[in-house]
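Chemist: pasting the structure only:
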């Protein structure tokens, strides 16, 4: 049974989400306060987090930012009353996996949760282990190593690399990544893709300023090459 943590300060929304998720046979943990929610996420084994932005104690952006450094494998869906594209991009840029704006329908949210789990399961099963250069990625265990030292990749970064590996040597358009990794409904921009690629290069390339594996194609996107 998968465990979902809800960090939301609106008690009526919190109770409604908890009841519906438990009906779908998820194990549900809840917290009203940002600081306590972060602590709970750090202490427990969590499979997904539903995270409000405007919280007492610590806002959702900061919680997301910290968790993506400490436990990057946990997918996060942001839930907020804010609806502007800039708010959505801000959340996605710091590593959120999806974004839902209040008011939302429960069937829509459940569909997004299932979609996130499907993407993760796809990463886990399609390519269990893959090596290139001095990097090894274990998709089944959500582990990555560079020069035999563990490096932290977010769930989204694992998904990007899985897509690159499936399309090794091909020109991958930014919009292909938006569609396959984020999904159209997530509404990130191509800038979001570029920011993720910059972070991946810093983690995986020997010289990020002169990448040998994740190559830019001007006006198009990127090409992944396993051999230097």
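Modeler: Received it, and whenever you're ready, just let me know what you need. Only a predicted model underlies this, so the values are computations on that prediction, with no experimental measurement involved.
Chemist: all contacts plus neighbour counts: C-alpha atoms, from now on.
Modeler: Fine.
Chemist: run a quick neighbour tally on residue 178.
Modeler: 20 (other C-alpha atoms under 10 Å).
Chemist: for the helix or strand where residue 15 lies, packing partners?
Modeler: Using DSSP states H and E, residue 15 maps to helix 11-23. Helices and strands touching helix 11-23, by 3 or more C-alpha pairs under 8 Å, 6 or more residues apart in numbering; DSSP states H and E, are strand 3-7, strand 27-31.
Chemist: tell me who's in contact with the nearest residue to residue 174 once chain neighbours are set aside.
Modeler: Leaving out its chain neighbours, the residue that sits closest to residue 174 by C-alpha to C-alpha, 6 or more residues apart in numbering is residue 221, at 5.0 Å. Contact partners of residue 221, counting by C-alpha atoms under 8 Å, 6 or more residues apart in numbering, are 171, 172, 173, 174.
Chemist: hang on, the third one packs against residue 224?
Modeler: No. Here residue 173 lies out of contact with residue 224, judged by C-alpha atoms under 8 Å, at a distance of 11.6 Å.
Chemist: more neighbours: which of the two?
Modeler: A count of neighbours by other C-alpha under 10 Å puts residue 224 above the other of residue 173 and residue 224, at 21 against 15.
Chemist: take this one as well and set it beside the first:
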């Protein structure tokens, strides 16, 4: 079955270009002209991926993404926007977006990111279906792969889809140093061509959530090598 992609953008020229380009690649394409319409279509059609503009009437892309995640709709979201400030990119990622592409963009780059997001989402779904790995534990961390919930001790943490996938990878490889290349390949895919510091941004956001209750750092930086999940008792 062909993957179904929902384009939510009030710019008719961009929407038309995306519809043609995605359809040519074999995807089924739905479109919405504003955030409210896009949110409704996402709930009705359950697309495999959403391309979401930020600056839209009725509901902006940040609010749409936040509501999608609140409704436990976990399809990948690629944010498409003219905003290029780091704070805007972080805000988009923190609301649950999986990737971020700044206008103007090349269609080839967008298609590469779409392929990477769809592949990662499919792989994550396959991994979480393993019956012997419903929950992962490391020290005071618990990751529930069925409900996609994360806990540090008794404290629940609200993680974005990518933060969850990143923590899942760390918890599947405790005390093992994971290089930047391995982390980028496993979480964003080998053909990712977006922001060069996306991994550092996500590690910083994940650490903030892991440590916001005053807990000690558990994701350590290994200078020149990568990152490792290693607590004080390791």
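Modeler: Thanks, I have the structure now. Fair warning: this is a prediction, and the values are worked out from it, not measured in the lab.
Chemist: so for residue 114 of the first structure, which of the helices and strands packed on helix 11-23 of the first structure sits nearest?
Modeler: Closest to residue 114 of the first structure of these is strand 3-7 (C-alpha to C-alpha; 11.9 Å).
Chemist: what about that closest one, how far off from the second structure?
Modeler: Taking mean C-alpha distance after the TM-score superposition for the first structure, the mean distance separating strand 3-7 of the first structure from the aligned residues in the second structure is 0.9 Å.
Chemist: now do that strand: distance to the chain's middle.
Modeler: Mean C-alpha position of strand 3-7 of the first structure versus that of the full chain (C-alpha atoms, centre = their mean, to the nearest Å) differs by 15 Å.
Chemist: just stretch 121-138 of the first structure next, same as before
Modeler: Relative to the centre of its chain, stretch 121-138 of the first structure is centred 17 Å away, using C-alpha atoms, centre = their mean.
Chemist: for the helix ranked longest in the second structure, buried residues please.
Modeler: Across the second structure, the longest stretch assigned as helix under DSSP state H is helix 107-128. Going by neighbour count (16 or more other C-alpha atoms under 10 Å), the buried part of helix 107-128 of the second structure is 110, 112, 113, 114, 116, 117, 118, 120, 121, 124, 128.
Chemist: just the angle between it and strand 4-8, please?
Modeler: On the basis of axes from the mean of the first three to the mean of the last three C-alpha atoms, to 10 degrees, helix 107-128 of the second structure is oriented at 130 degrees to strand 4-8.
Chemist: for whichever strand or helix holds residue 64 of the second structure, the distance to its chain's centre please.
Modeler: Secondary structure from DSSP H and E places residue 64 of the second structure in helix 61-70. Offset of helix 61-70 of the second structure from its chain centre (C-alpha atoms, centre = their mean): 13 Å.
Chemist: now do stretch 92-103 of the first structure
Modeler: Distance of stretch 92-103 of the first structure from the chain centroid (C-alpha atoms, centre = their mean) equals 9 Å.
Chemist: next, the buried residues of it.
Modeler: Buried positions in stretch 92-103 of the first structure, judged by neighbour count with 16+ other C-alpha under 10 Å: 92, 93, 94, 95, 96, 97, 98, 99, 100, 101.
Chemist: so where do the helices sit in the first structure?
Modeler: Ranges of helices in the first structure, per DSSP H, are 11-23, 34-43, 60-70, 85-93, 106-126, 155-166, 174-177, 190-204.
Chemist: how about those in CSV, adding distance to residue 228 of the first structure?
Modeler: Compiled in CSV, those are given as follows (distance: least, C-alpha to C-alpha, whole Å):
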stretch, distance to residue 228 of the first structure
helix 11-23, 47
helix 34-43, 38
helix 60-70, 29
helix 85-93, 29
helix 106-126, 24
helix 155-166, 15
helix 174-177, 23
helix 190-204, 13
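Chemist: could you single out the most deeply buried of the ones you listed?
Modeler: Counting by mean count of other C-alpha atoms under 10 Å, helix 155-166 has the highest mean neighbour count of the helices of the first structure, with a mean of 21.
Chemist: that helix packs against which elements?
Modeler: Counting contacts by 3+ C-alpha pairs under 8 Å, 6+ apart, helix 155-166 of the first structure packs against helix 106-126, strand 221-224.
Chemist: once aligned to the second structure, how far is the longest one on average?
Modeler: Overlaying the second structure shows helix 106-126 of the first structure at a mean distance of 1.5 Å from the equivalent residues (mean C-alpha distance after the TM-score superposition for the first structure).
Chemist: tell me which residues are up against that helix.
Modeler: Residues from elsewhere that reach helix 106-126 of the first structure, judged by C-alpha under 8 Å, 6+ apart: 17, 20, 75, 97-98, 100, 139-142, 155, 158-159, 162, 181.
Chemist: show me what contacts the residue nearest the centre of the second structure?
Modeler: The residue lying closest to the centre of the second structure (C-alpha atoms, centre = their mean) is residue 98, at 2.5 Å. Residue 98 of the second structure is in contact with 76, 77, 78, 79, 117, 161, 162, counting by C-alpha under 8 Å, 6+ apart.
Chemist: which member of those residues is positioned nearest residue 89 of the second structure?
Modeler: Among the contacts of residue 98 of the second structure, residue 79 lies closest to residue 89 of the second structure (C-alpha to C-alpha), at 9.0 Å.
Chemist: quick one: which of the helices and strands packed on helix 155-166 of the first structure is nearest residue 204 of the first structure?
Modeler: Per C-alpha to C-alpha, nearest to residue 204 of the first structure of those: strand 221-224, 12.0 Å.
Chemist: so how far is the closest one off the chain centroid?
Modeler: Distance, stretch centre to chain centre, for strand 221-224 of the first structure: 20 Å (C-alpha atoms, centre = their mean).
Chemist: repeat that for stretch 61-76 of the second structure.
Modeler: 11 Å.
Chemist: swap in stretch 192-210 of the second structure?
Modeler: 11 Å.
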